[in-house]
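Colleague: everything below, folded, please.
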Amino acid sequence: MTFQVTIETSGHRFPVESGETILQAALRHSIGLPYGCRNGSCGSCIARLVSGEVHYPDGQPDALDGPQDTPDQVVICQAEPLSDLLISVREVEAERDVIIKTLPCRAEQLNRLSHDVMQVLLKLPDTERLQFLAGQYIEFILRDGRRRAFSIANAPHRDEYLELHIRHVPGGSFTGHVFDEMKNKALLRIEGPLGSFYLREDSPRPVLMMAGGTGVAPLKGILEHAFYIGFDRPIHLFWGVRAKQDLYMDELPRKWQEQYPHFSYTPVLSDPATQDHWEGATGLVTDALLAHYPELVAYDIYMSGPPAMIEAATPQFVSHGAQPEHMYSDAFEFAQDVLDKIKRTQQGG
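Modeller: Below is the predicted model:
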């Protein structure tokens, strides 16, 4: 049986299916509600039940055991509706609403995806969850105070682990440690979520995505989120790597292309090996995108990858009509410097 939940403060409404919690349904319909542990312990997701009735299939959550709890409080990560509901709760609408945390975690699994890319699945303490927007990143805080940033490669609705794609950088002390020394269950410390690289869901514009190397990681998270919420605007992903062996998750976007009619995928090899027998696009991923879309004025553009790629692509895309306010990058600060240079050039400065 399906019930409707209405948020009093905004008027947003969404259906909750039988066996589904309020929070699960809200995330499925891209309604950003606050949460923490997702197991009913922390109280971060408590809302006020204005009207309606709920139940807790696994018993009353621990978050309702405090002396200041009131009968109208509802723990939305555990509560399932028994009727239509009206609730009062703060909504998470953008990165400014997401709480940045410093947390311990464990490298629960290390899976080699290719010769130089490691998938690292981070497990937070049982009482914690990291609420994030698809496309954001976390920073490892190393023992000497240094930090290393990596994008989150999974979508928020699938947050049992934080998925990272770490490429082995020759001479890199941290990535060398990940590949040569780190073991499963290794204890780490992170801060996040960080960044303004996330899907602008309220835009009516079609979407172009360009990734270089492991820059596909945050785009993977954004795409998983987009498919999950039923985002139906056209999306075209261009993924540039050196050779075929570097397309470490090539089967995933190919599967999406078959599954979702509005999604297209173009892998691009800059230096394919003879044994690749490659018949697809070659050269620079930027050129491949422009060959398909020489006029960019109507598009939202998401770029993720090496800063040099974004630095080179930004003025090219602007010269083809792309509007800076509709260009987003996980190297945002660096890209903003490029945009400032473009504006000064256009102004004769």
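
Colleague: please make it C-alpha for all contacts and neighbour counts, starting now.
Modeller: Fine.

Colleague: now do the closest residue to His12 other than its chain neighbours against Ala25, distance only.
Modeller: Counting by C-alpha to C-alpha, 6 or more residues apart in numbering, His12 lies nearest to Thr6, which is 5.7 Å off, once chain neighbours are set aside. Between Thr6 and Ala25 the computed distance is 12 Å (C-alpha to C-alpha, to the nearest Å).

Colleague: to compare against the first, here's another:
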Amino acid sequence: MSHRVRIENTHHEFTVEDDEPVLAAALRHGLILPYSCRGGTCGTCMGKVVEGEIAYPDGSRPPALSEAEEAVGQALFCQARAVSDLAIEVREVRSAEDIQPRKLPCRVERVDELAHDVRRLWLRTPGNERLQFLPGQYLDFLLRGGRRRSFSLANPPHDDELLELHVRHVPDGRFTGYVFDELKERALLRFEGPFGSFFLREDSTRPILMIGGGTGFAPLKGMIEHAFHVGLNRPIHLYWGARARRDLYLDELPRRWAAEHEGFRYTPVLSEPEPDDEWEGHIGLVHNIVLQDHPNLAGFEVYMSGPPGMIAAAQRDFEKHGLDPANLYYDSFDYAVDPEEPES
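Modeller: The predicted structure follows:
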């Protein structure tokens, strides 16, 4: 049996199933409520039950909810189950400013080899701790000497049991060298996040163009999977630029998206295909291929992530072709350098 839940302060509504936490149901419907631990111990997801009745597993009040708070209708929605239809008051996360970055330890759950120079890290945060983020944001690994290395989150917010990062090997890069040569499963790391204003805007009706260069695919992947999850009813066209075929390290994934989702298109672009690539697709700079397909960018919303040179060239040329700068969002993938040694 399911129940209706209405968020009084935003008028959003969703359904929650029997024995499903209210928070989990909201996330399932693409509504992002504040949370952290998901175990009832931090209080981040606290809100008020205005109408209806809730219950907690085993009938016990969660540790972060006091008796006085419960008496005035406060509830922890990561644990609360609906017993009837509900009307609640709770803050929704709508912008990066709504999420406070946190420092957390994590364990490397798995390392996948995606390409000759790309590894995918799967990270698990401790216990019931979860990192809340918007699709497209990034985290900083905290290294010795106060150094930081930034990597975009490639998983969507609703799929947050593990954090997914795509790490490209940088020649002589100290941290990426460690990832490729030494990092093992179950290794412990620390990070802070989420950060960044590069995230999917859902309150627009404009068709979306996404342009990724190399591992700039990572945040776009999170955005696209989030868009599919919430049923975003806007056309999305992904352009992914790489040097050769082997650098399109998850090429089969966007091809599958294009087959499964009517409103999604995928165009891979190679700048220097190898002879044995037998490439019959587009060749050139990815932003030039975008302009060939869309010579008038007025009315579009554009998301770009990749090398600084790609971003700068696209900014210059896209504005000449009618793109309103207010509708351009980008994340420049530069590389941090230590005085003695370059790093990723």
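
Colleague: quick check: TM-score for this pair?
Modeller: The TM-score (TM-score structural alignment, normalised by the length of structure 2) is 0.92; 333 aligned residues with a C-alpha RMSD of 1.7 Å.

Colleague: rewinding a little: need the overlap of contacts for Thr6 and Ala25 of structure 1.
Modeller: Jointly contacting Thr6 of structure 1 and Ala25 under the rule C-alpha atoms under 8 Å, 6 or more residues apart in numbering are Phe14.

Colleague: where does Ala149 of structure 1 sit: helix, strand or coil?
Modeller: strand (DSSP: H, G, I helix; E, B strand; the rest coil).

Colleague: what's the local residue count around it?
Modeller: A count of nearby residues for Ala149 of structure 1, using other C-alpha atoms under 10 Å, gives 15.

Colleague: for it, what are its contacts?
Modeller: Tyr137, Ile138, Glu139, Phe140 are the contacts of Ala149 of structure 1 under C-alpha under 8 Å, 6+ apart.

Colleague: surely Asp271 of structure 1 and Ala243 touch.
Modeller: Yes - if you go by C-alpha atoms under 8 Å, Asp271 of structure 1 and Ala243 touch, sitting 5.7 Å apart.

Colleague: how many other residues sit next to Asn128 of structure 2?
Modeller: Asn128 of structure 2: 12 neighbours (other C-alpha under 10 Å).

Colleague: that one sits in which helix or strand?
Modeller: Secondary structure assignment for Asn128 of structure 2, by DSSP states H and E: no helix or strand.

Colleague: mind listing what it touches?
Modeller: Asn128 of structure 2 touches Cys37, Arg38, Gly39, counting by C-alpha under 8 Å, 6+ apart.

Colleague: ditto for Asp293 of structure 2
Modeller: Counted by C-alpha under 8 Å, 6+ apart, Asp293 of structure 2 has zero contacts.

Colleague: alignment lookup: it to structure 1.
Modeller: Under the alignment (TM-score structural alignment), Asp293 of structure 2 pairs with His292 of structure 1.

Colleague: relative to Gly213 of structure 1, how far out is its match?
Modeller: Counting by C-alpha to C-alpha, the gap from His292 of structure 1 to Gly213 of structure 1 is 20 Å.

Colleague: the helices in the stretch 51-200 of structure 1, which residues?
Modeller: Assigned by DSSP state H, counting those that start in this stretch, the helices in the stretch 51-200 of structure 1 fall at 173-180.

Colleague: can you tell me the centre-most residue of structure 2?
Modeller: Central residue check for structure 2 by C-alpha atoms, centre = their mean: the C-alpha nearest the mean position is that of Pro135, 2.9 Å away.

Colleague: just how off-centre is stretch 205-212 of structure 2 within its chain?
Modeller: Centroid displacement of stretch 205-212 of structure 2 relative to its chain, using C-alpha atoms, centre = their mean, to the nearest Å, is 16 Å.

Colleague: so it matches what in structure 1?
Modeller: The aligned range for stretch 205-212 of structure 2 is 204-211, by TM-score structural alignment.

Colleague: list the buried residues in the matching stretch.
Modeller: By 16 or more other C-alpha atoms under 10 Å, the buried positions in stretch 204-211 of structure 1 come out as Arg205, Val207, Leu208, Met209, Met210, Ala211.

Colleague: mean shift between whichever strand in structure 1 runs longest and structure 2?
Modeller: Identified as the longest strand of structure 1 according to DSSP state E is strand 101-112. With mean C-alpha distance after the TM-score superposition for structure 1, strand 101-112 of structure 1 departs from structure 2 by a mean of 1.3 Å once superposed.

Colleague: tell me what that strand is packed against?
Modeller: Other elements packing on strand 101-112 of structure 1 under the criterion 3 or more C-alpha pairs under 8 Å, 6 or more residues apart in numbering; DSSP states H and E are strand 117-123, strand 186-194.

Colleague: have a look at how far, on average, the shortest one is from structure 2.
Modeller: Its aligned residues in structure 2 lie a mean 0.8 Å from strand 117-123 of structure 1 after superposition (mean C-alpha distance after the TM-score superposition for structure 1).

Colleague: now do that strand: distance to the chain's middle.
Modeller: 15 Å.

Colleague: and that strand with strand 186-194, angle?
Modeller: Note on geometry: by axes from the mean of the first three to the mean of the last three C-alpha atoms, to 10 degrees, strand 117-123 of structure 1 and strand 186-194 are set 90 degrees apart in direction.

Colleague: what range in structure 2 does strand 117-123 of structure 1 sit on?
Modeller: Using TM-score structural alignment, strand 117-123 of structure 1 corresponds to residues 118-124 of structure 2.

Colleague: for the helix or strand containing Ile310 of structure 1, name the packing helices and strands.
Modeller: According to DSSP H and E, Ile310 of structure 1 maps onto helix 307-319. Helix 307-319 of structure 1 sits against helix 332-346, with contacts defined as 3+ C-alpha pairs under 8 Å, 6+ apart.
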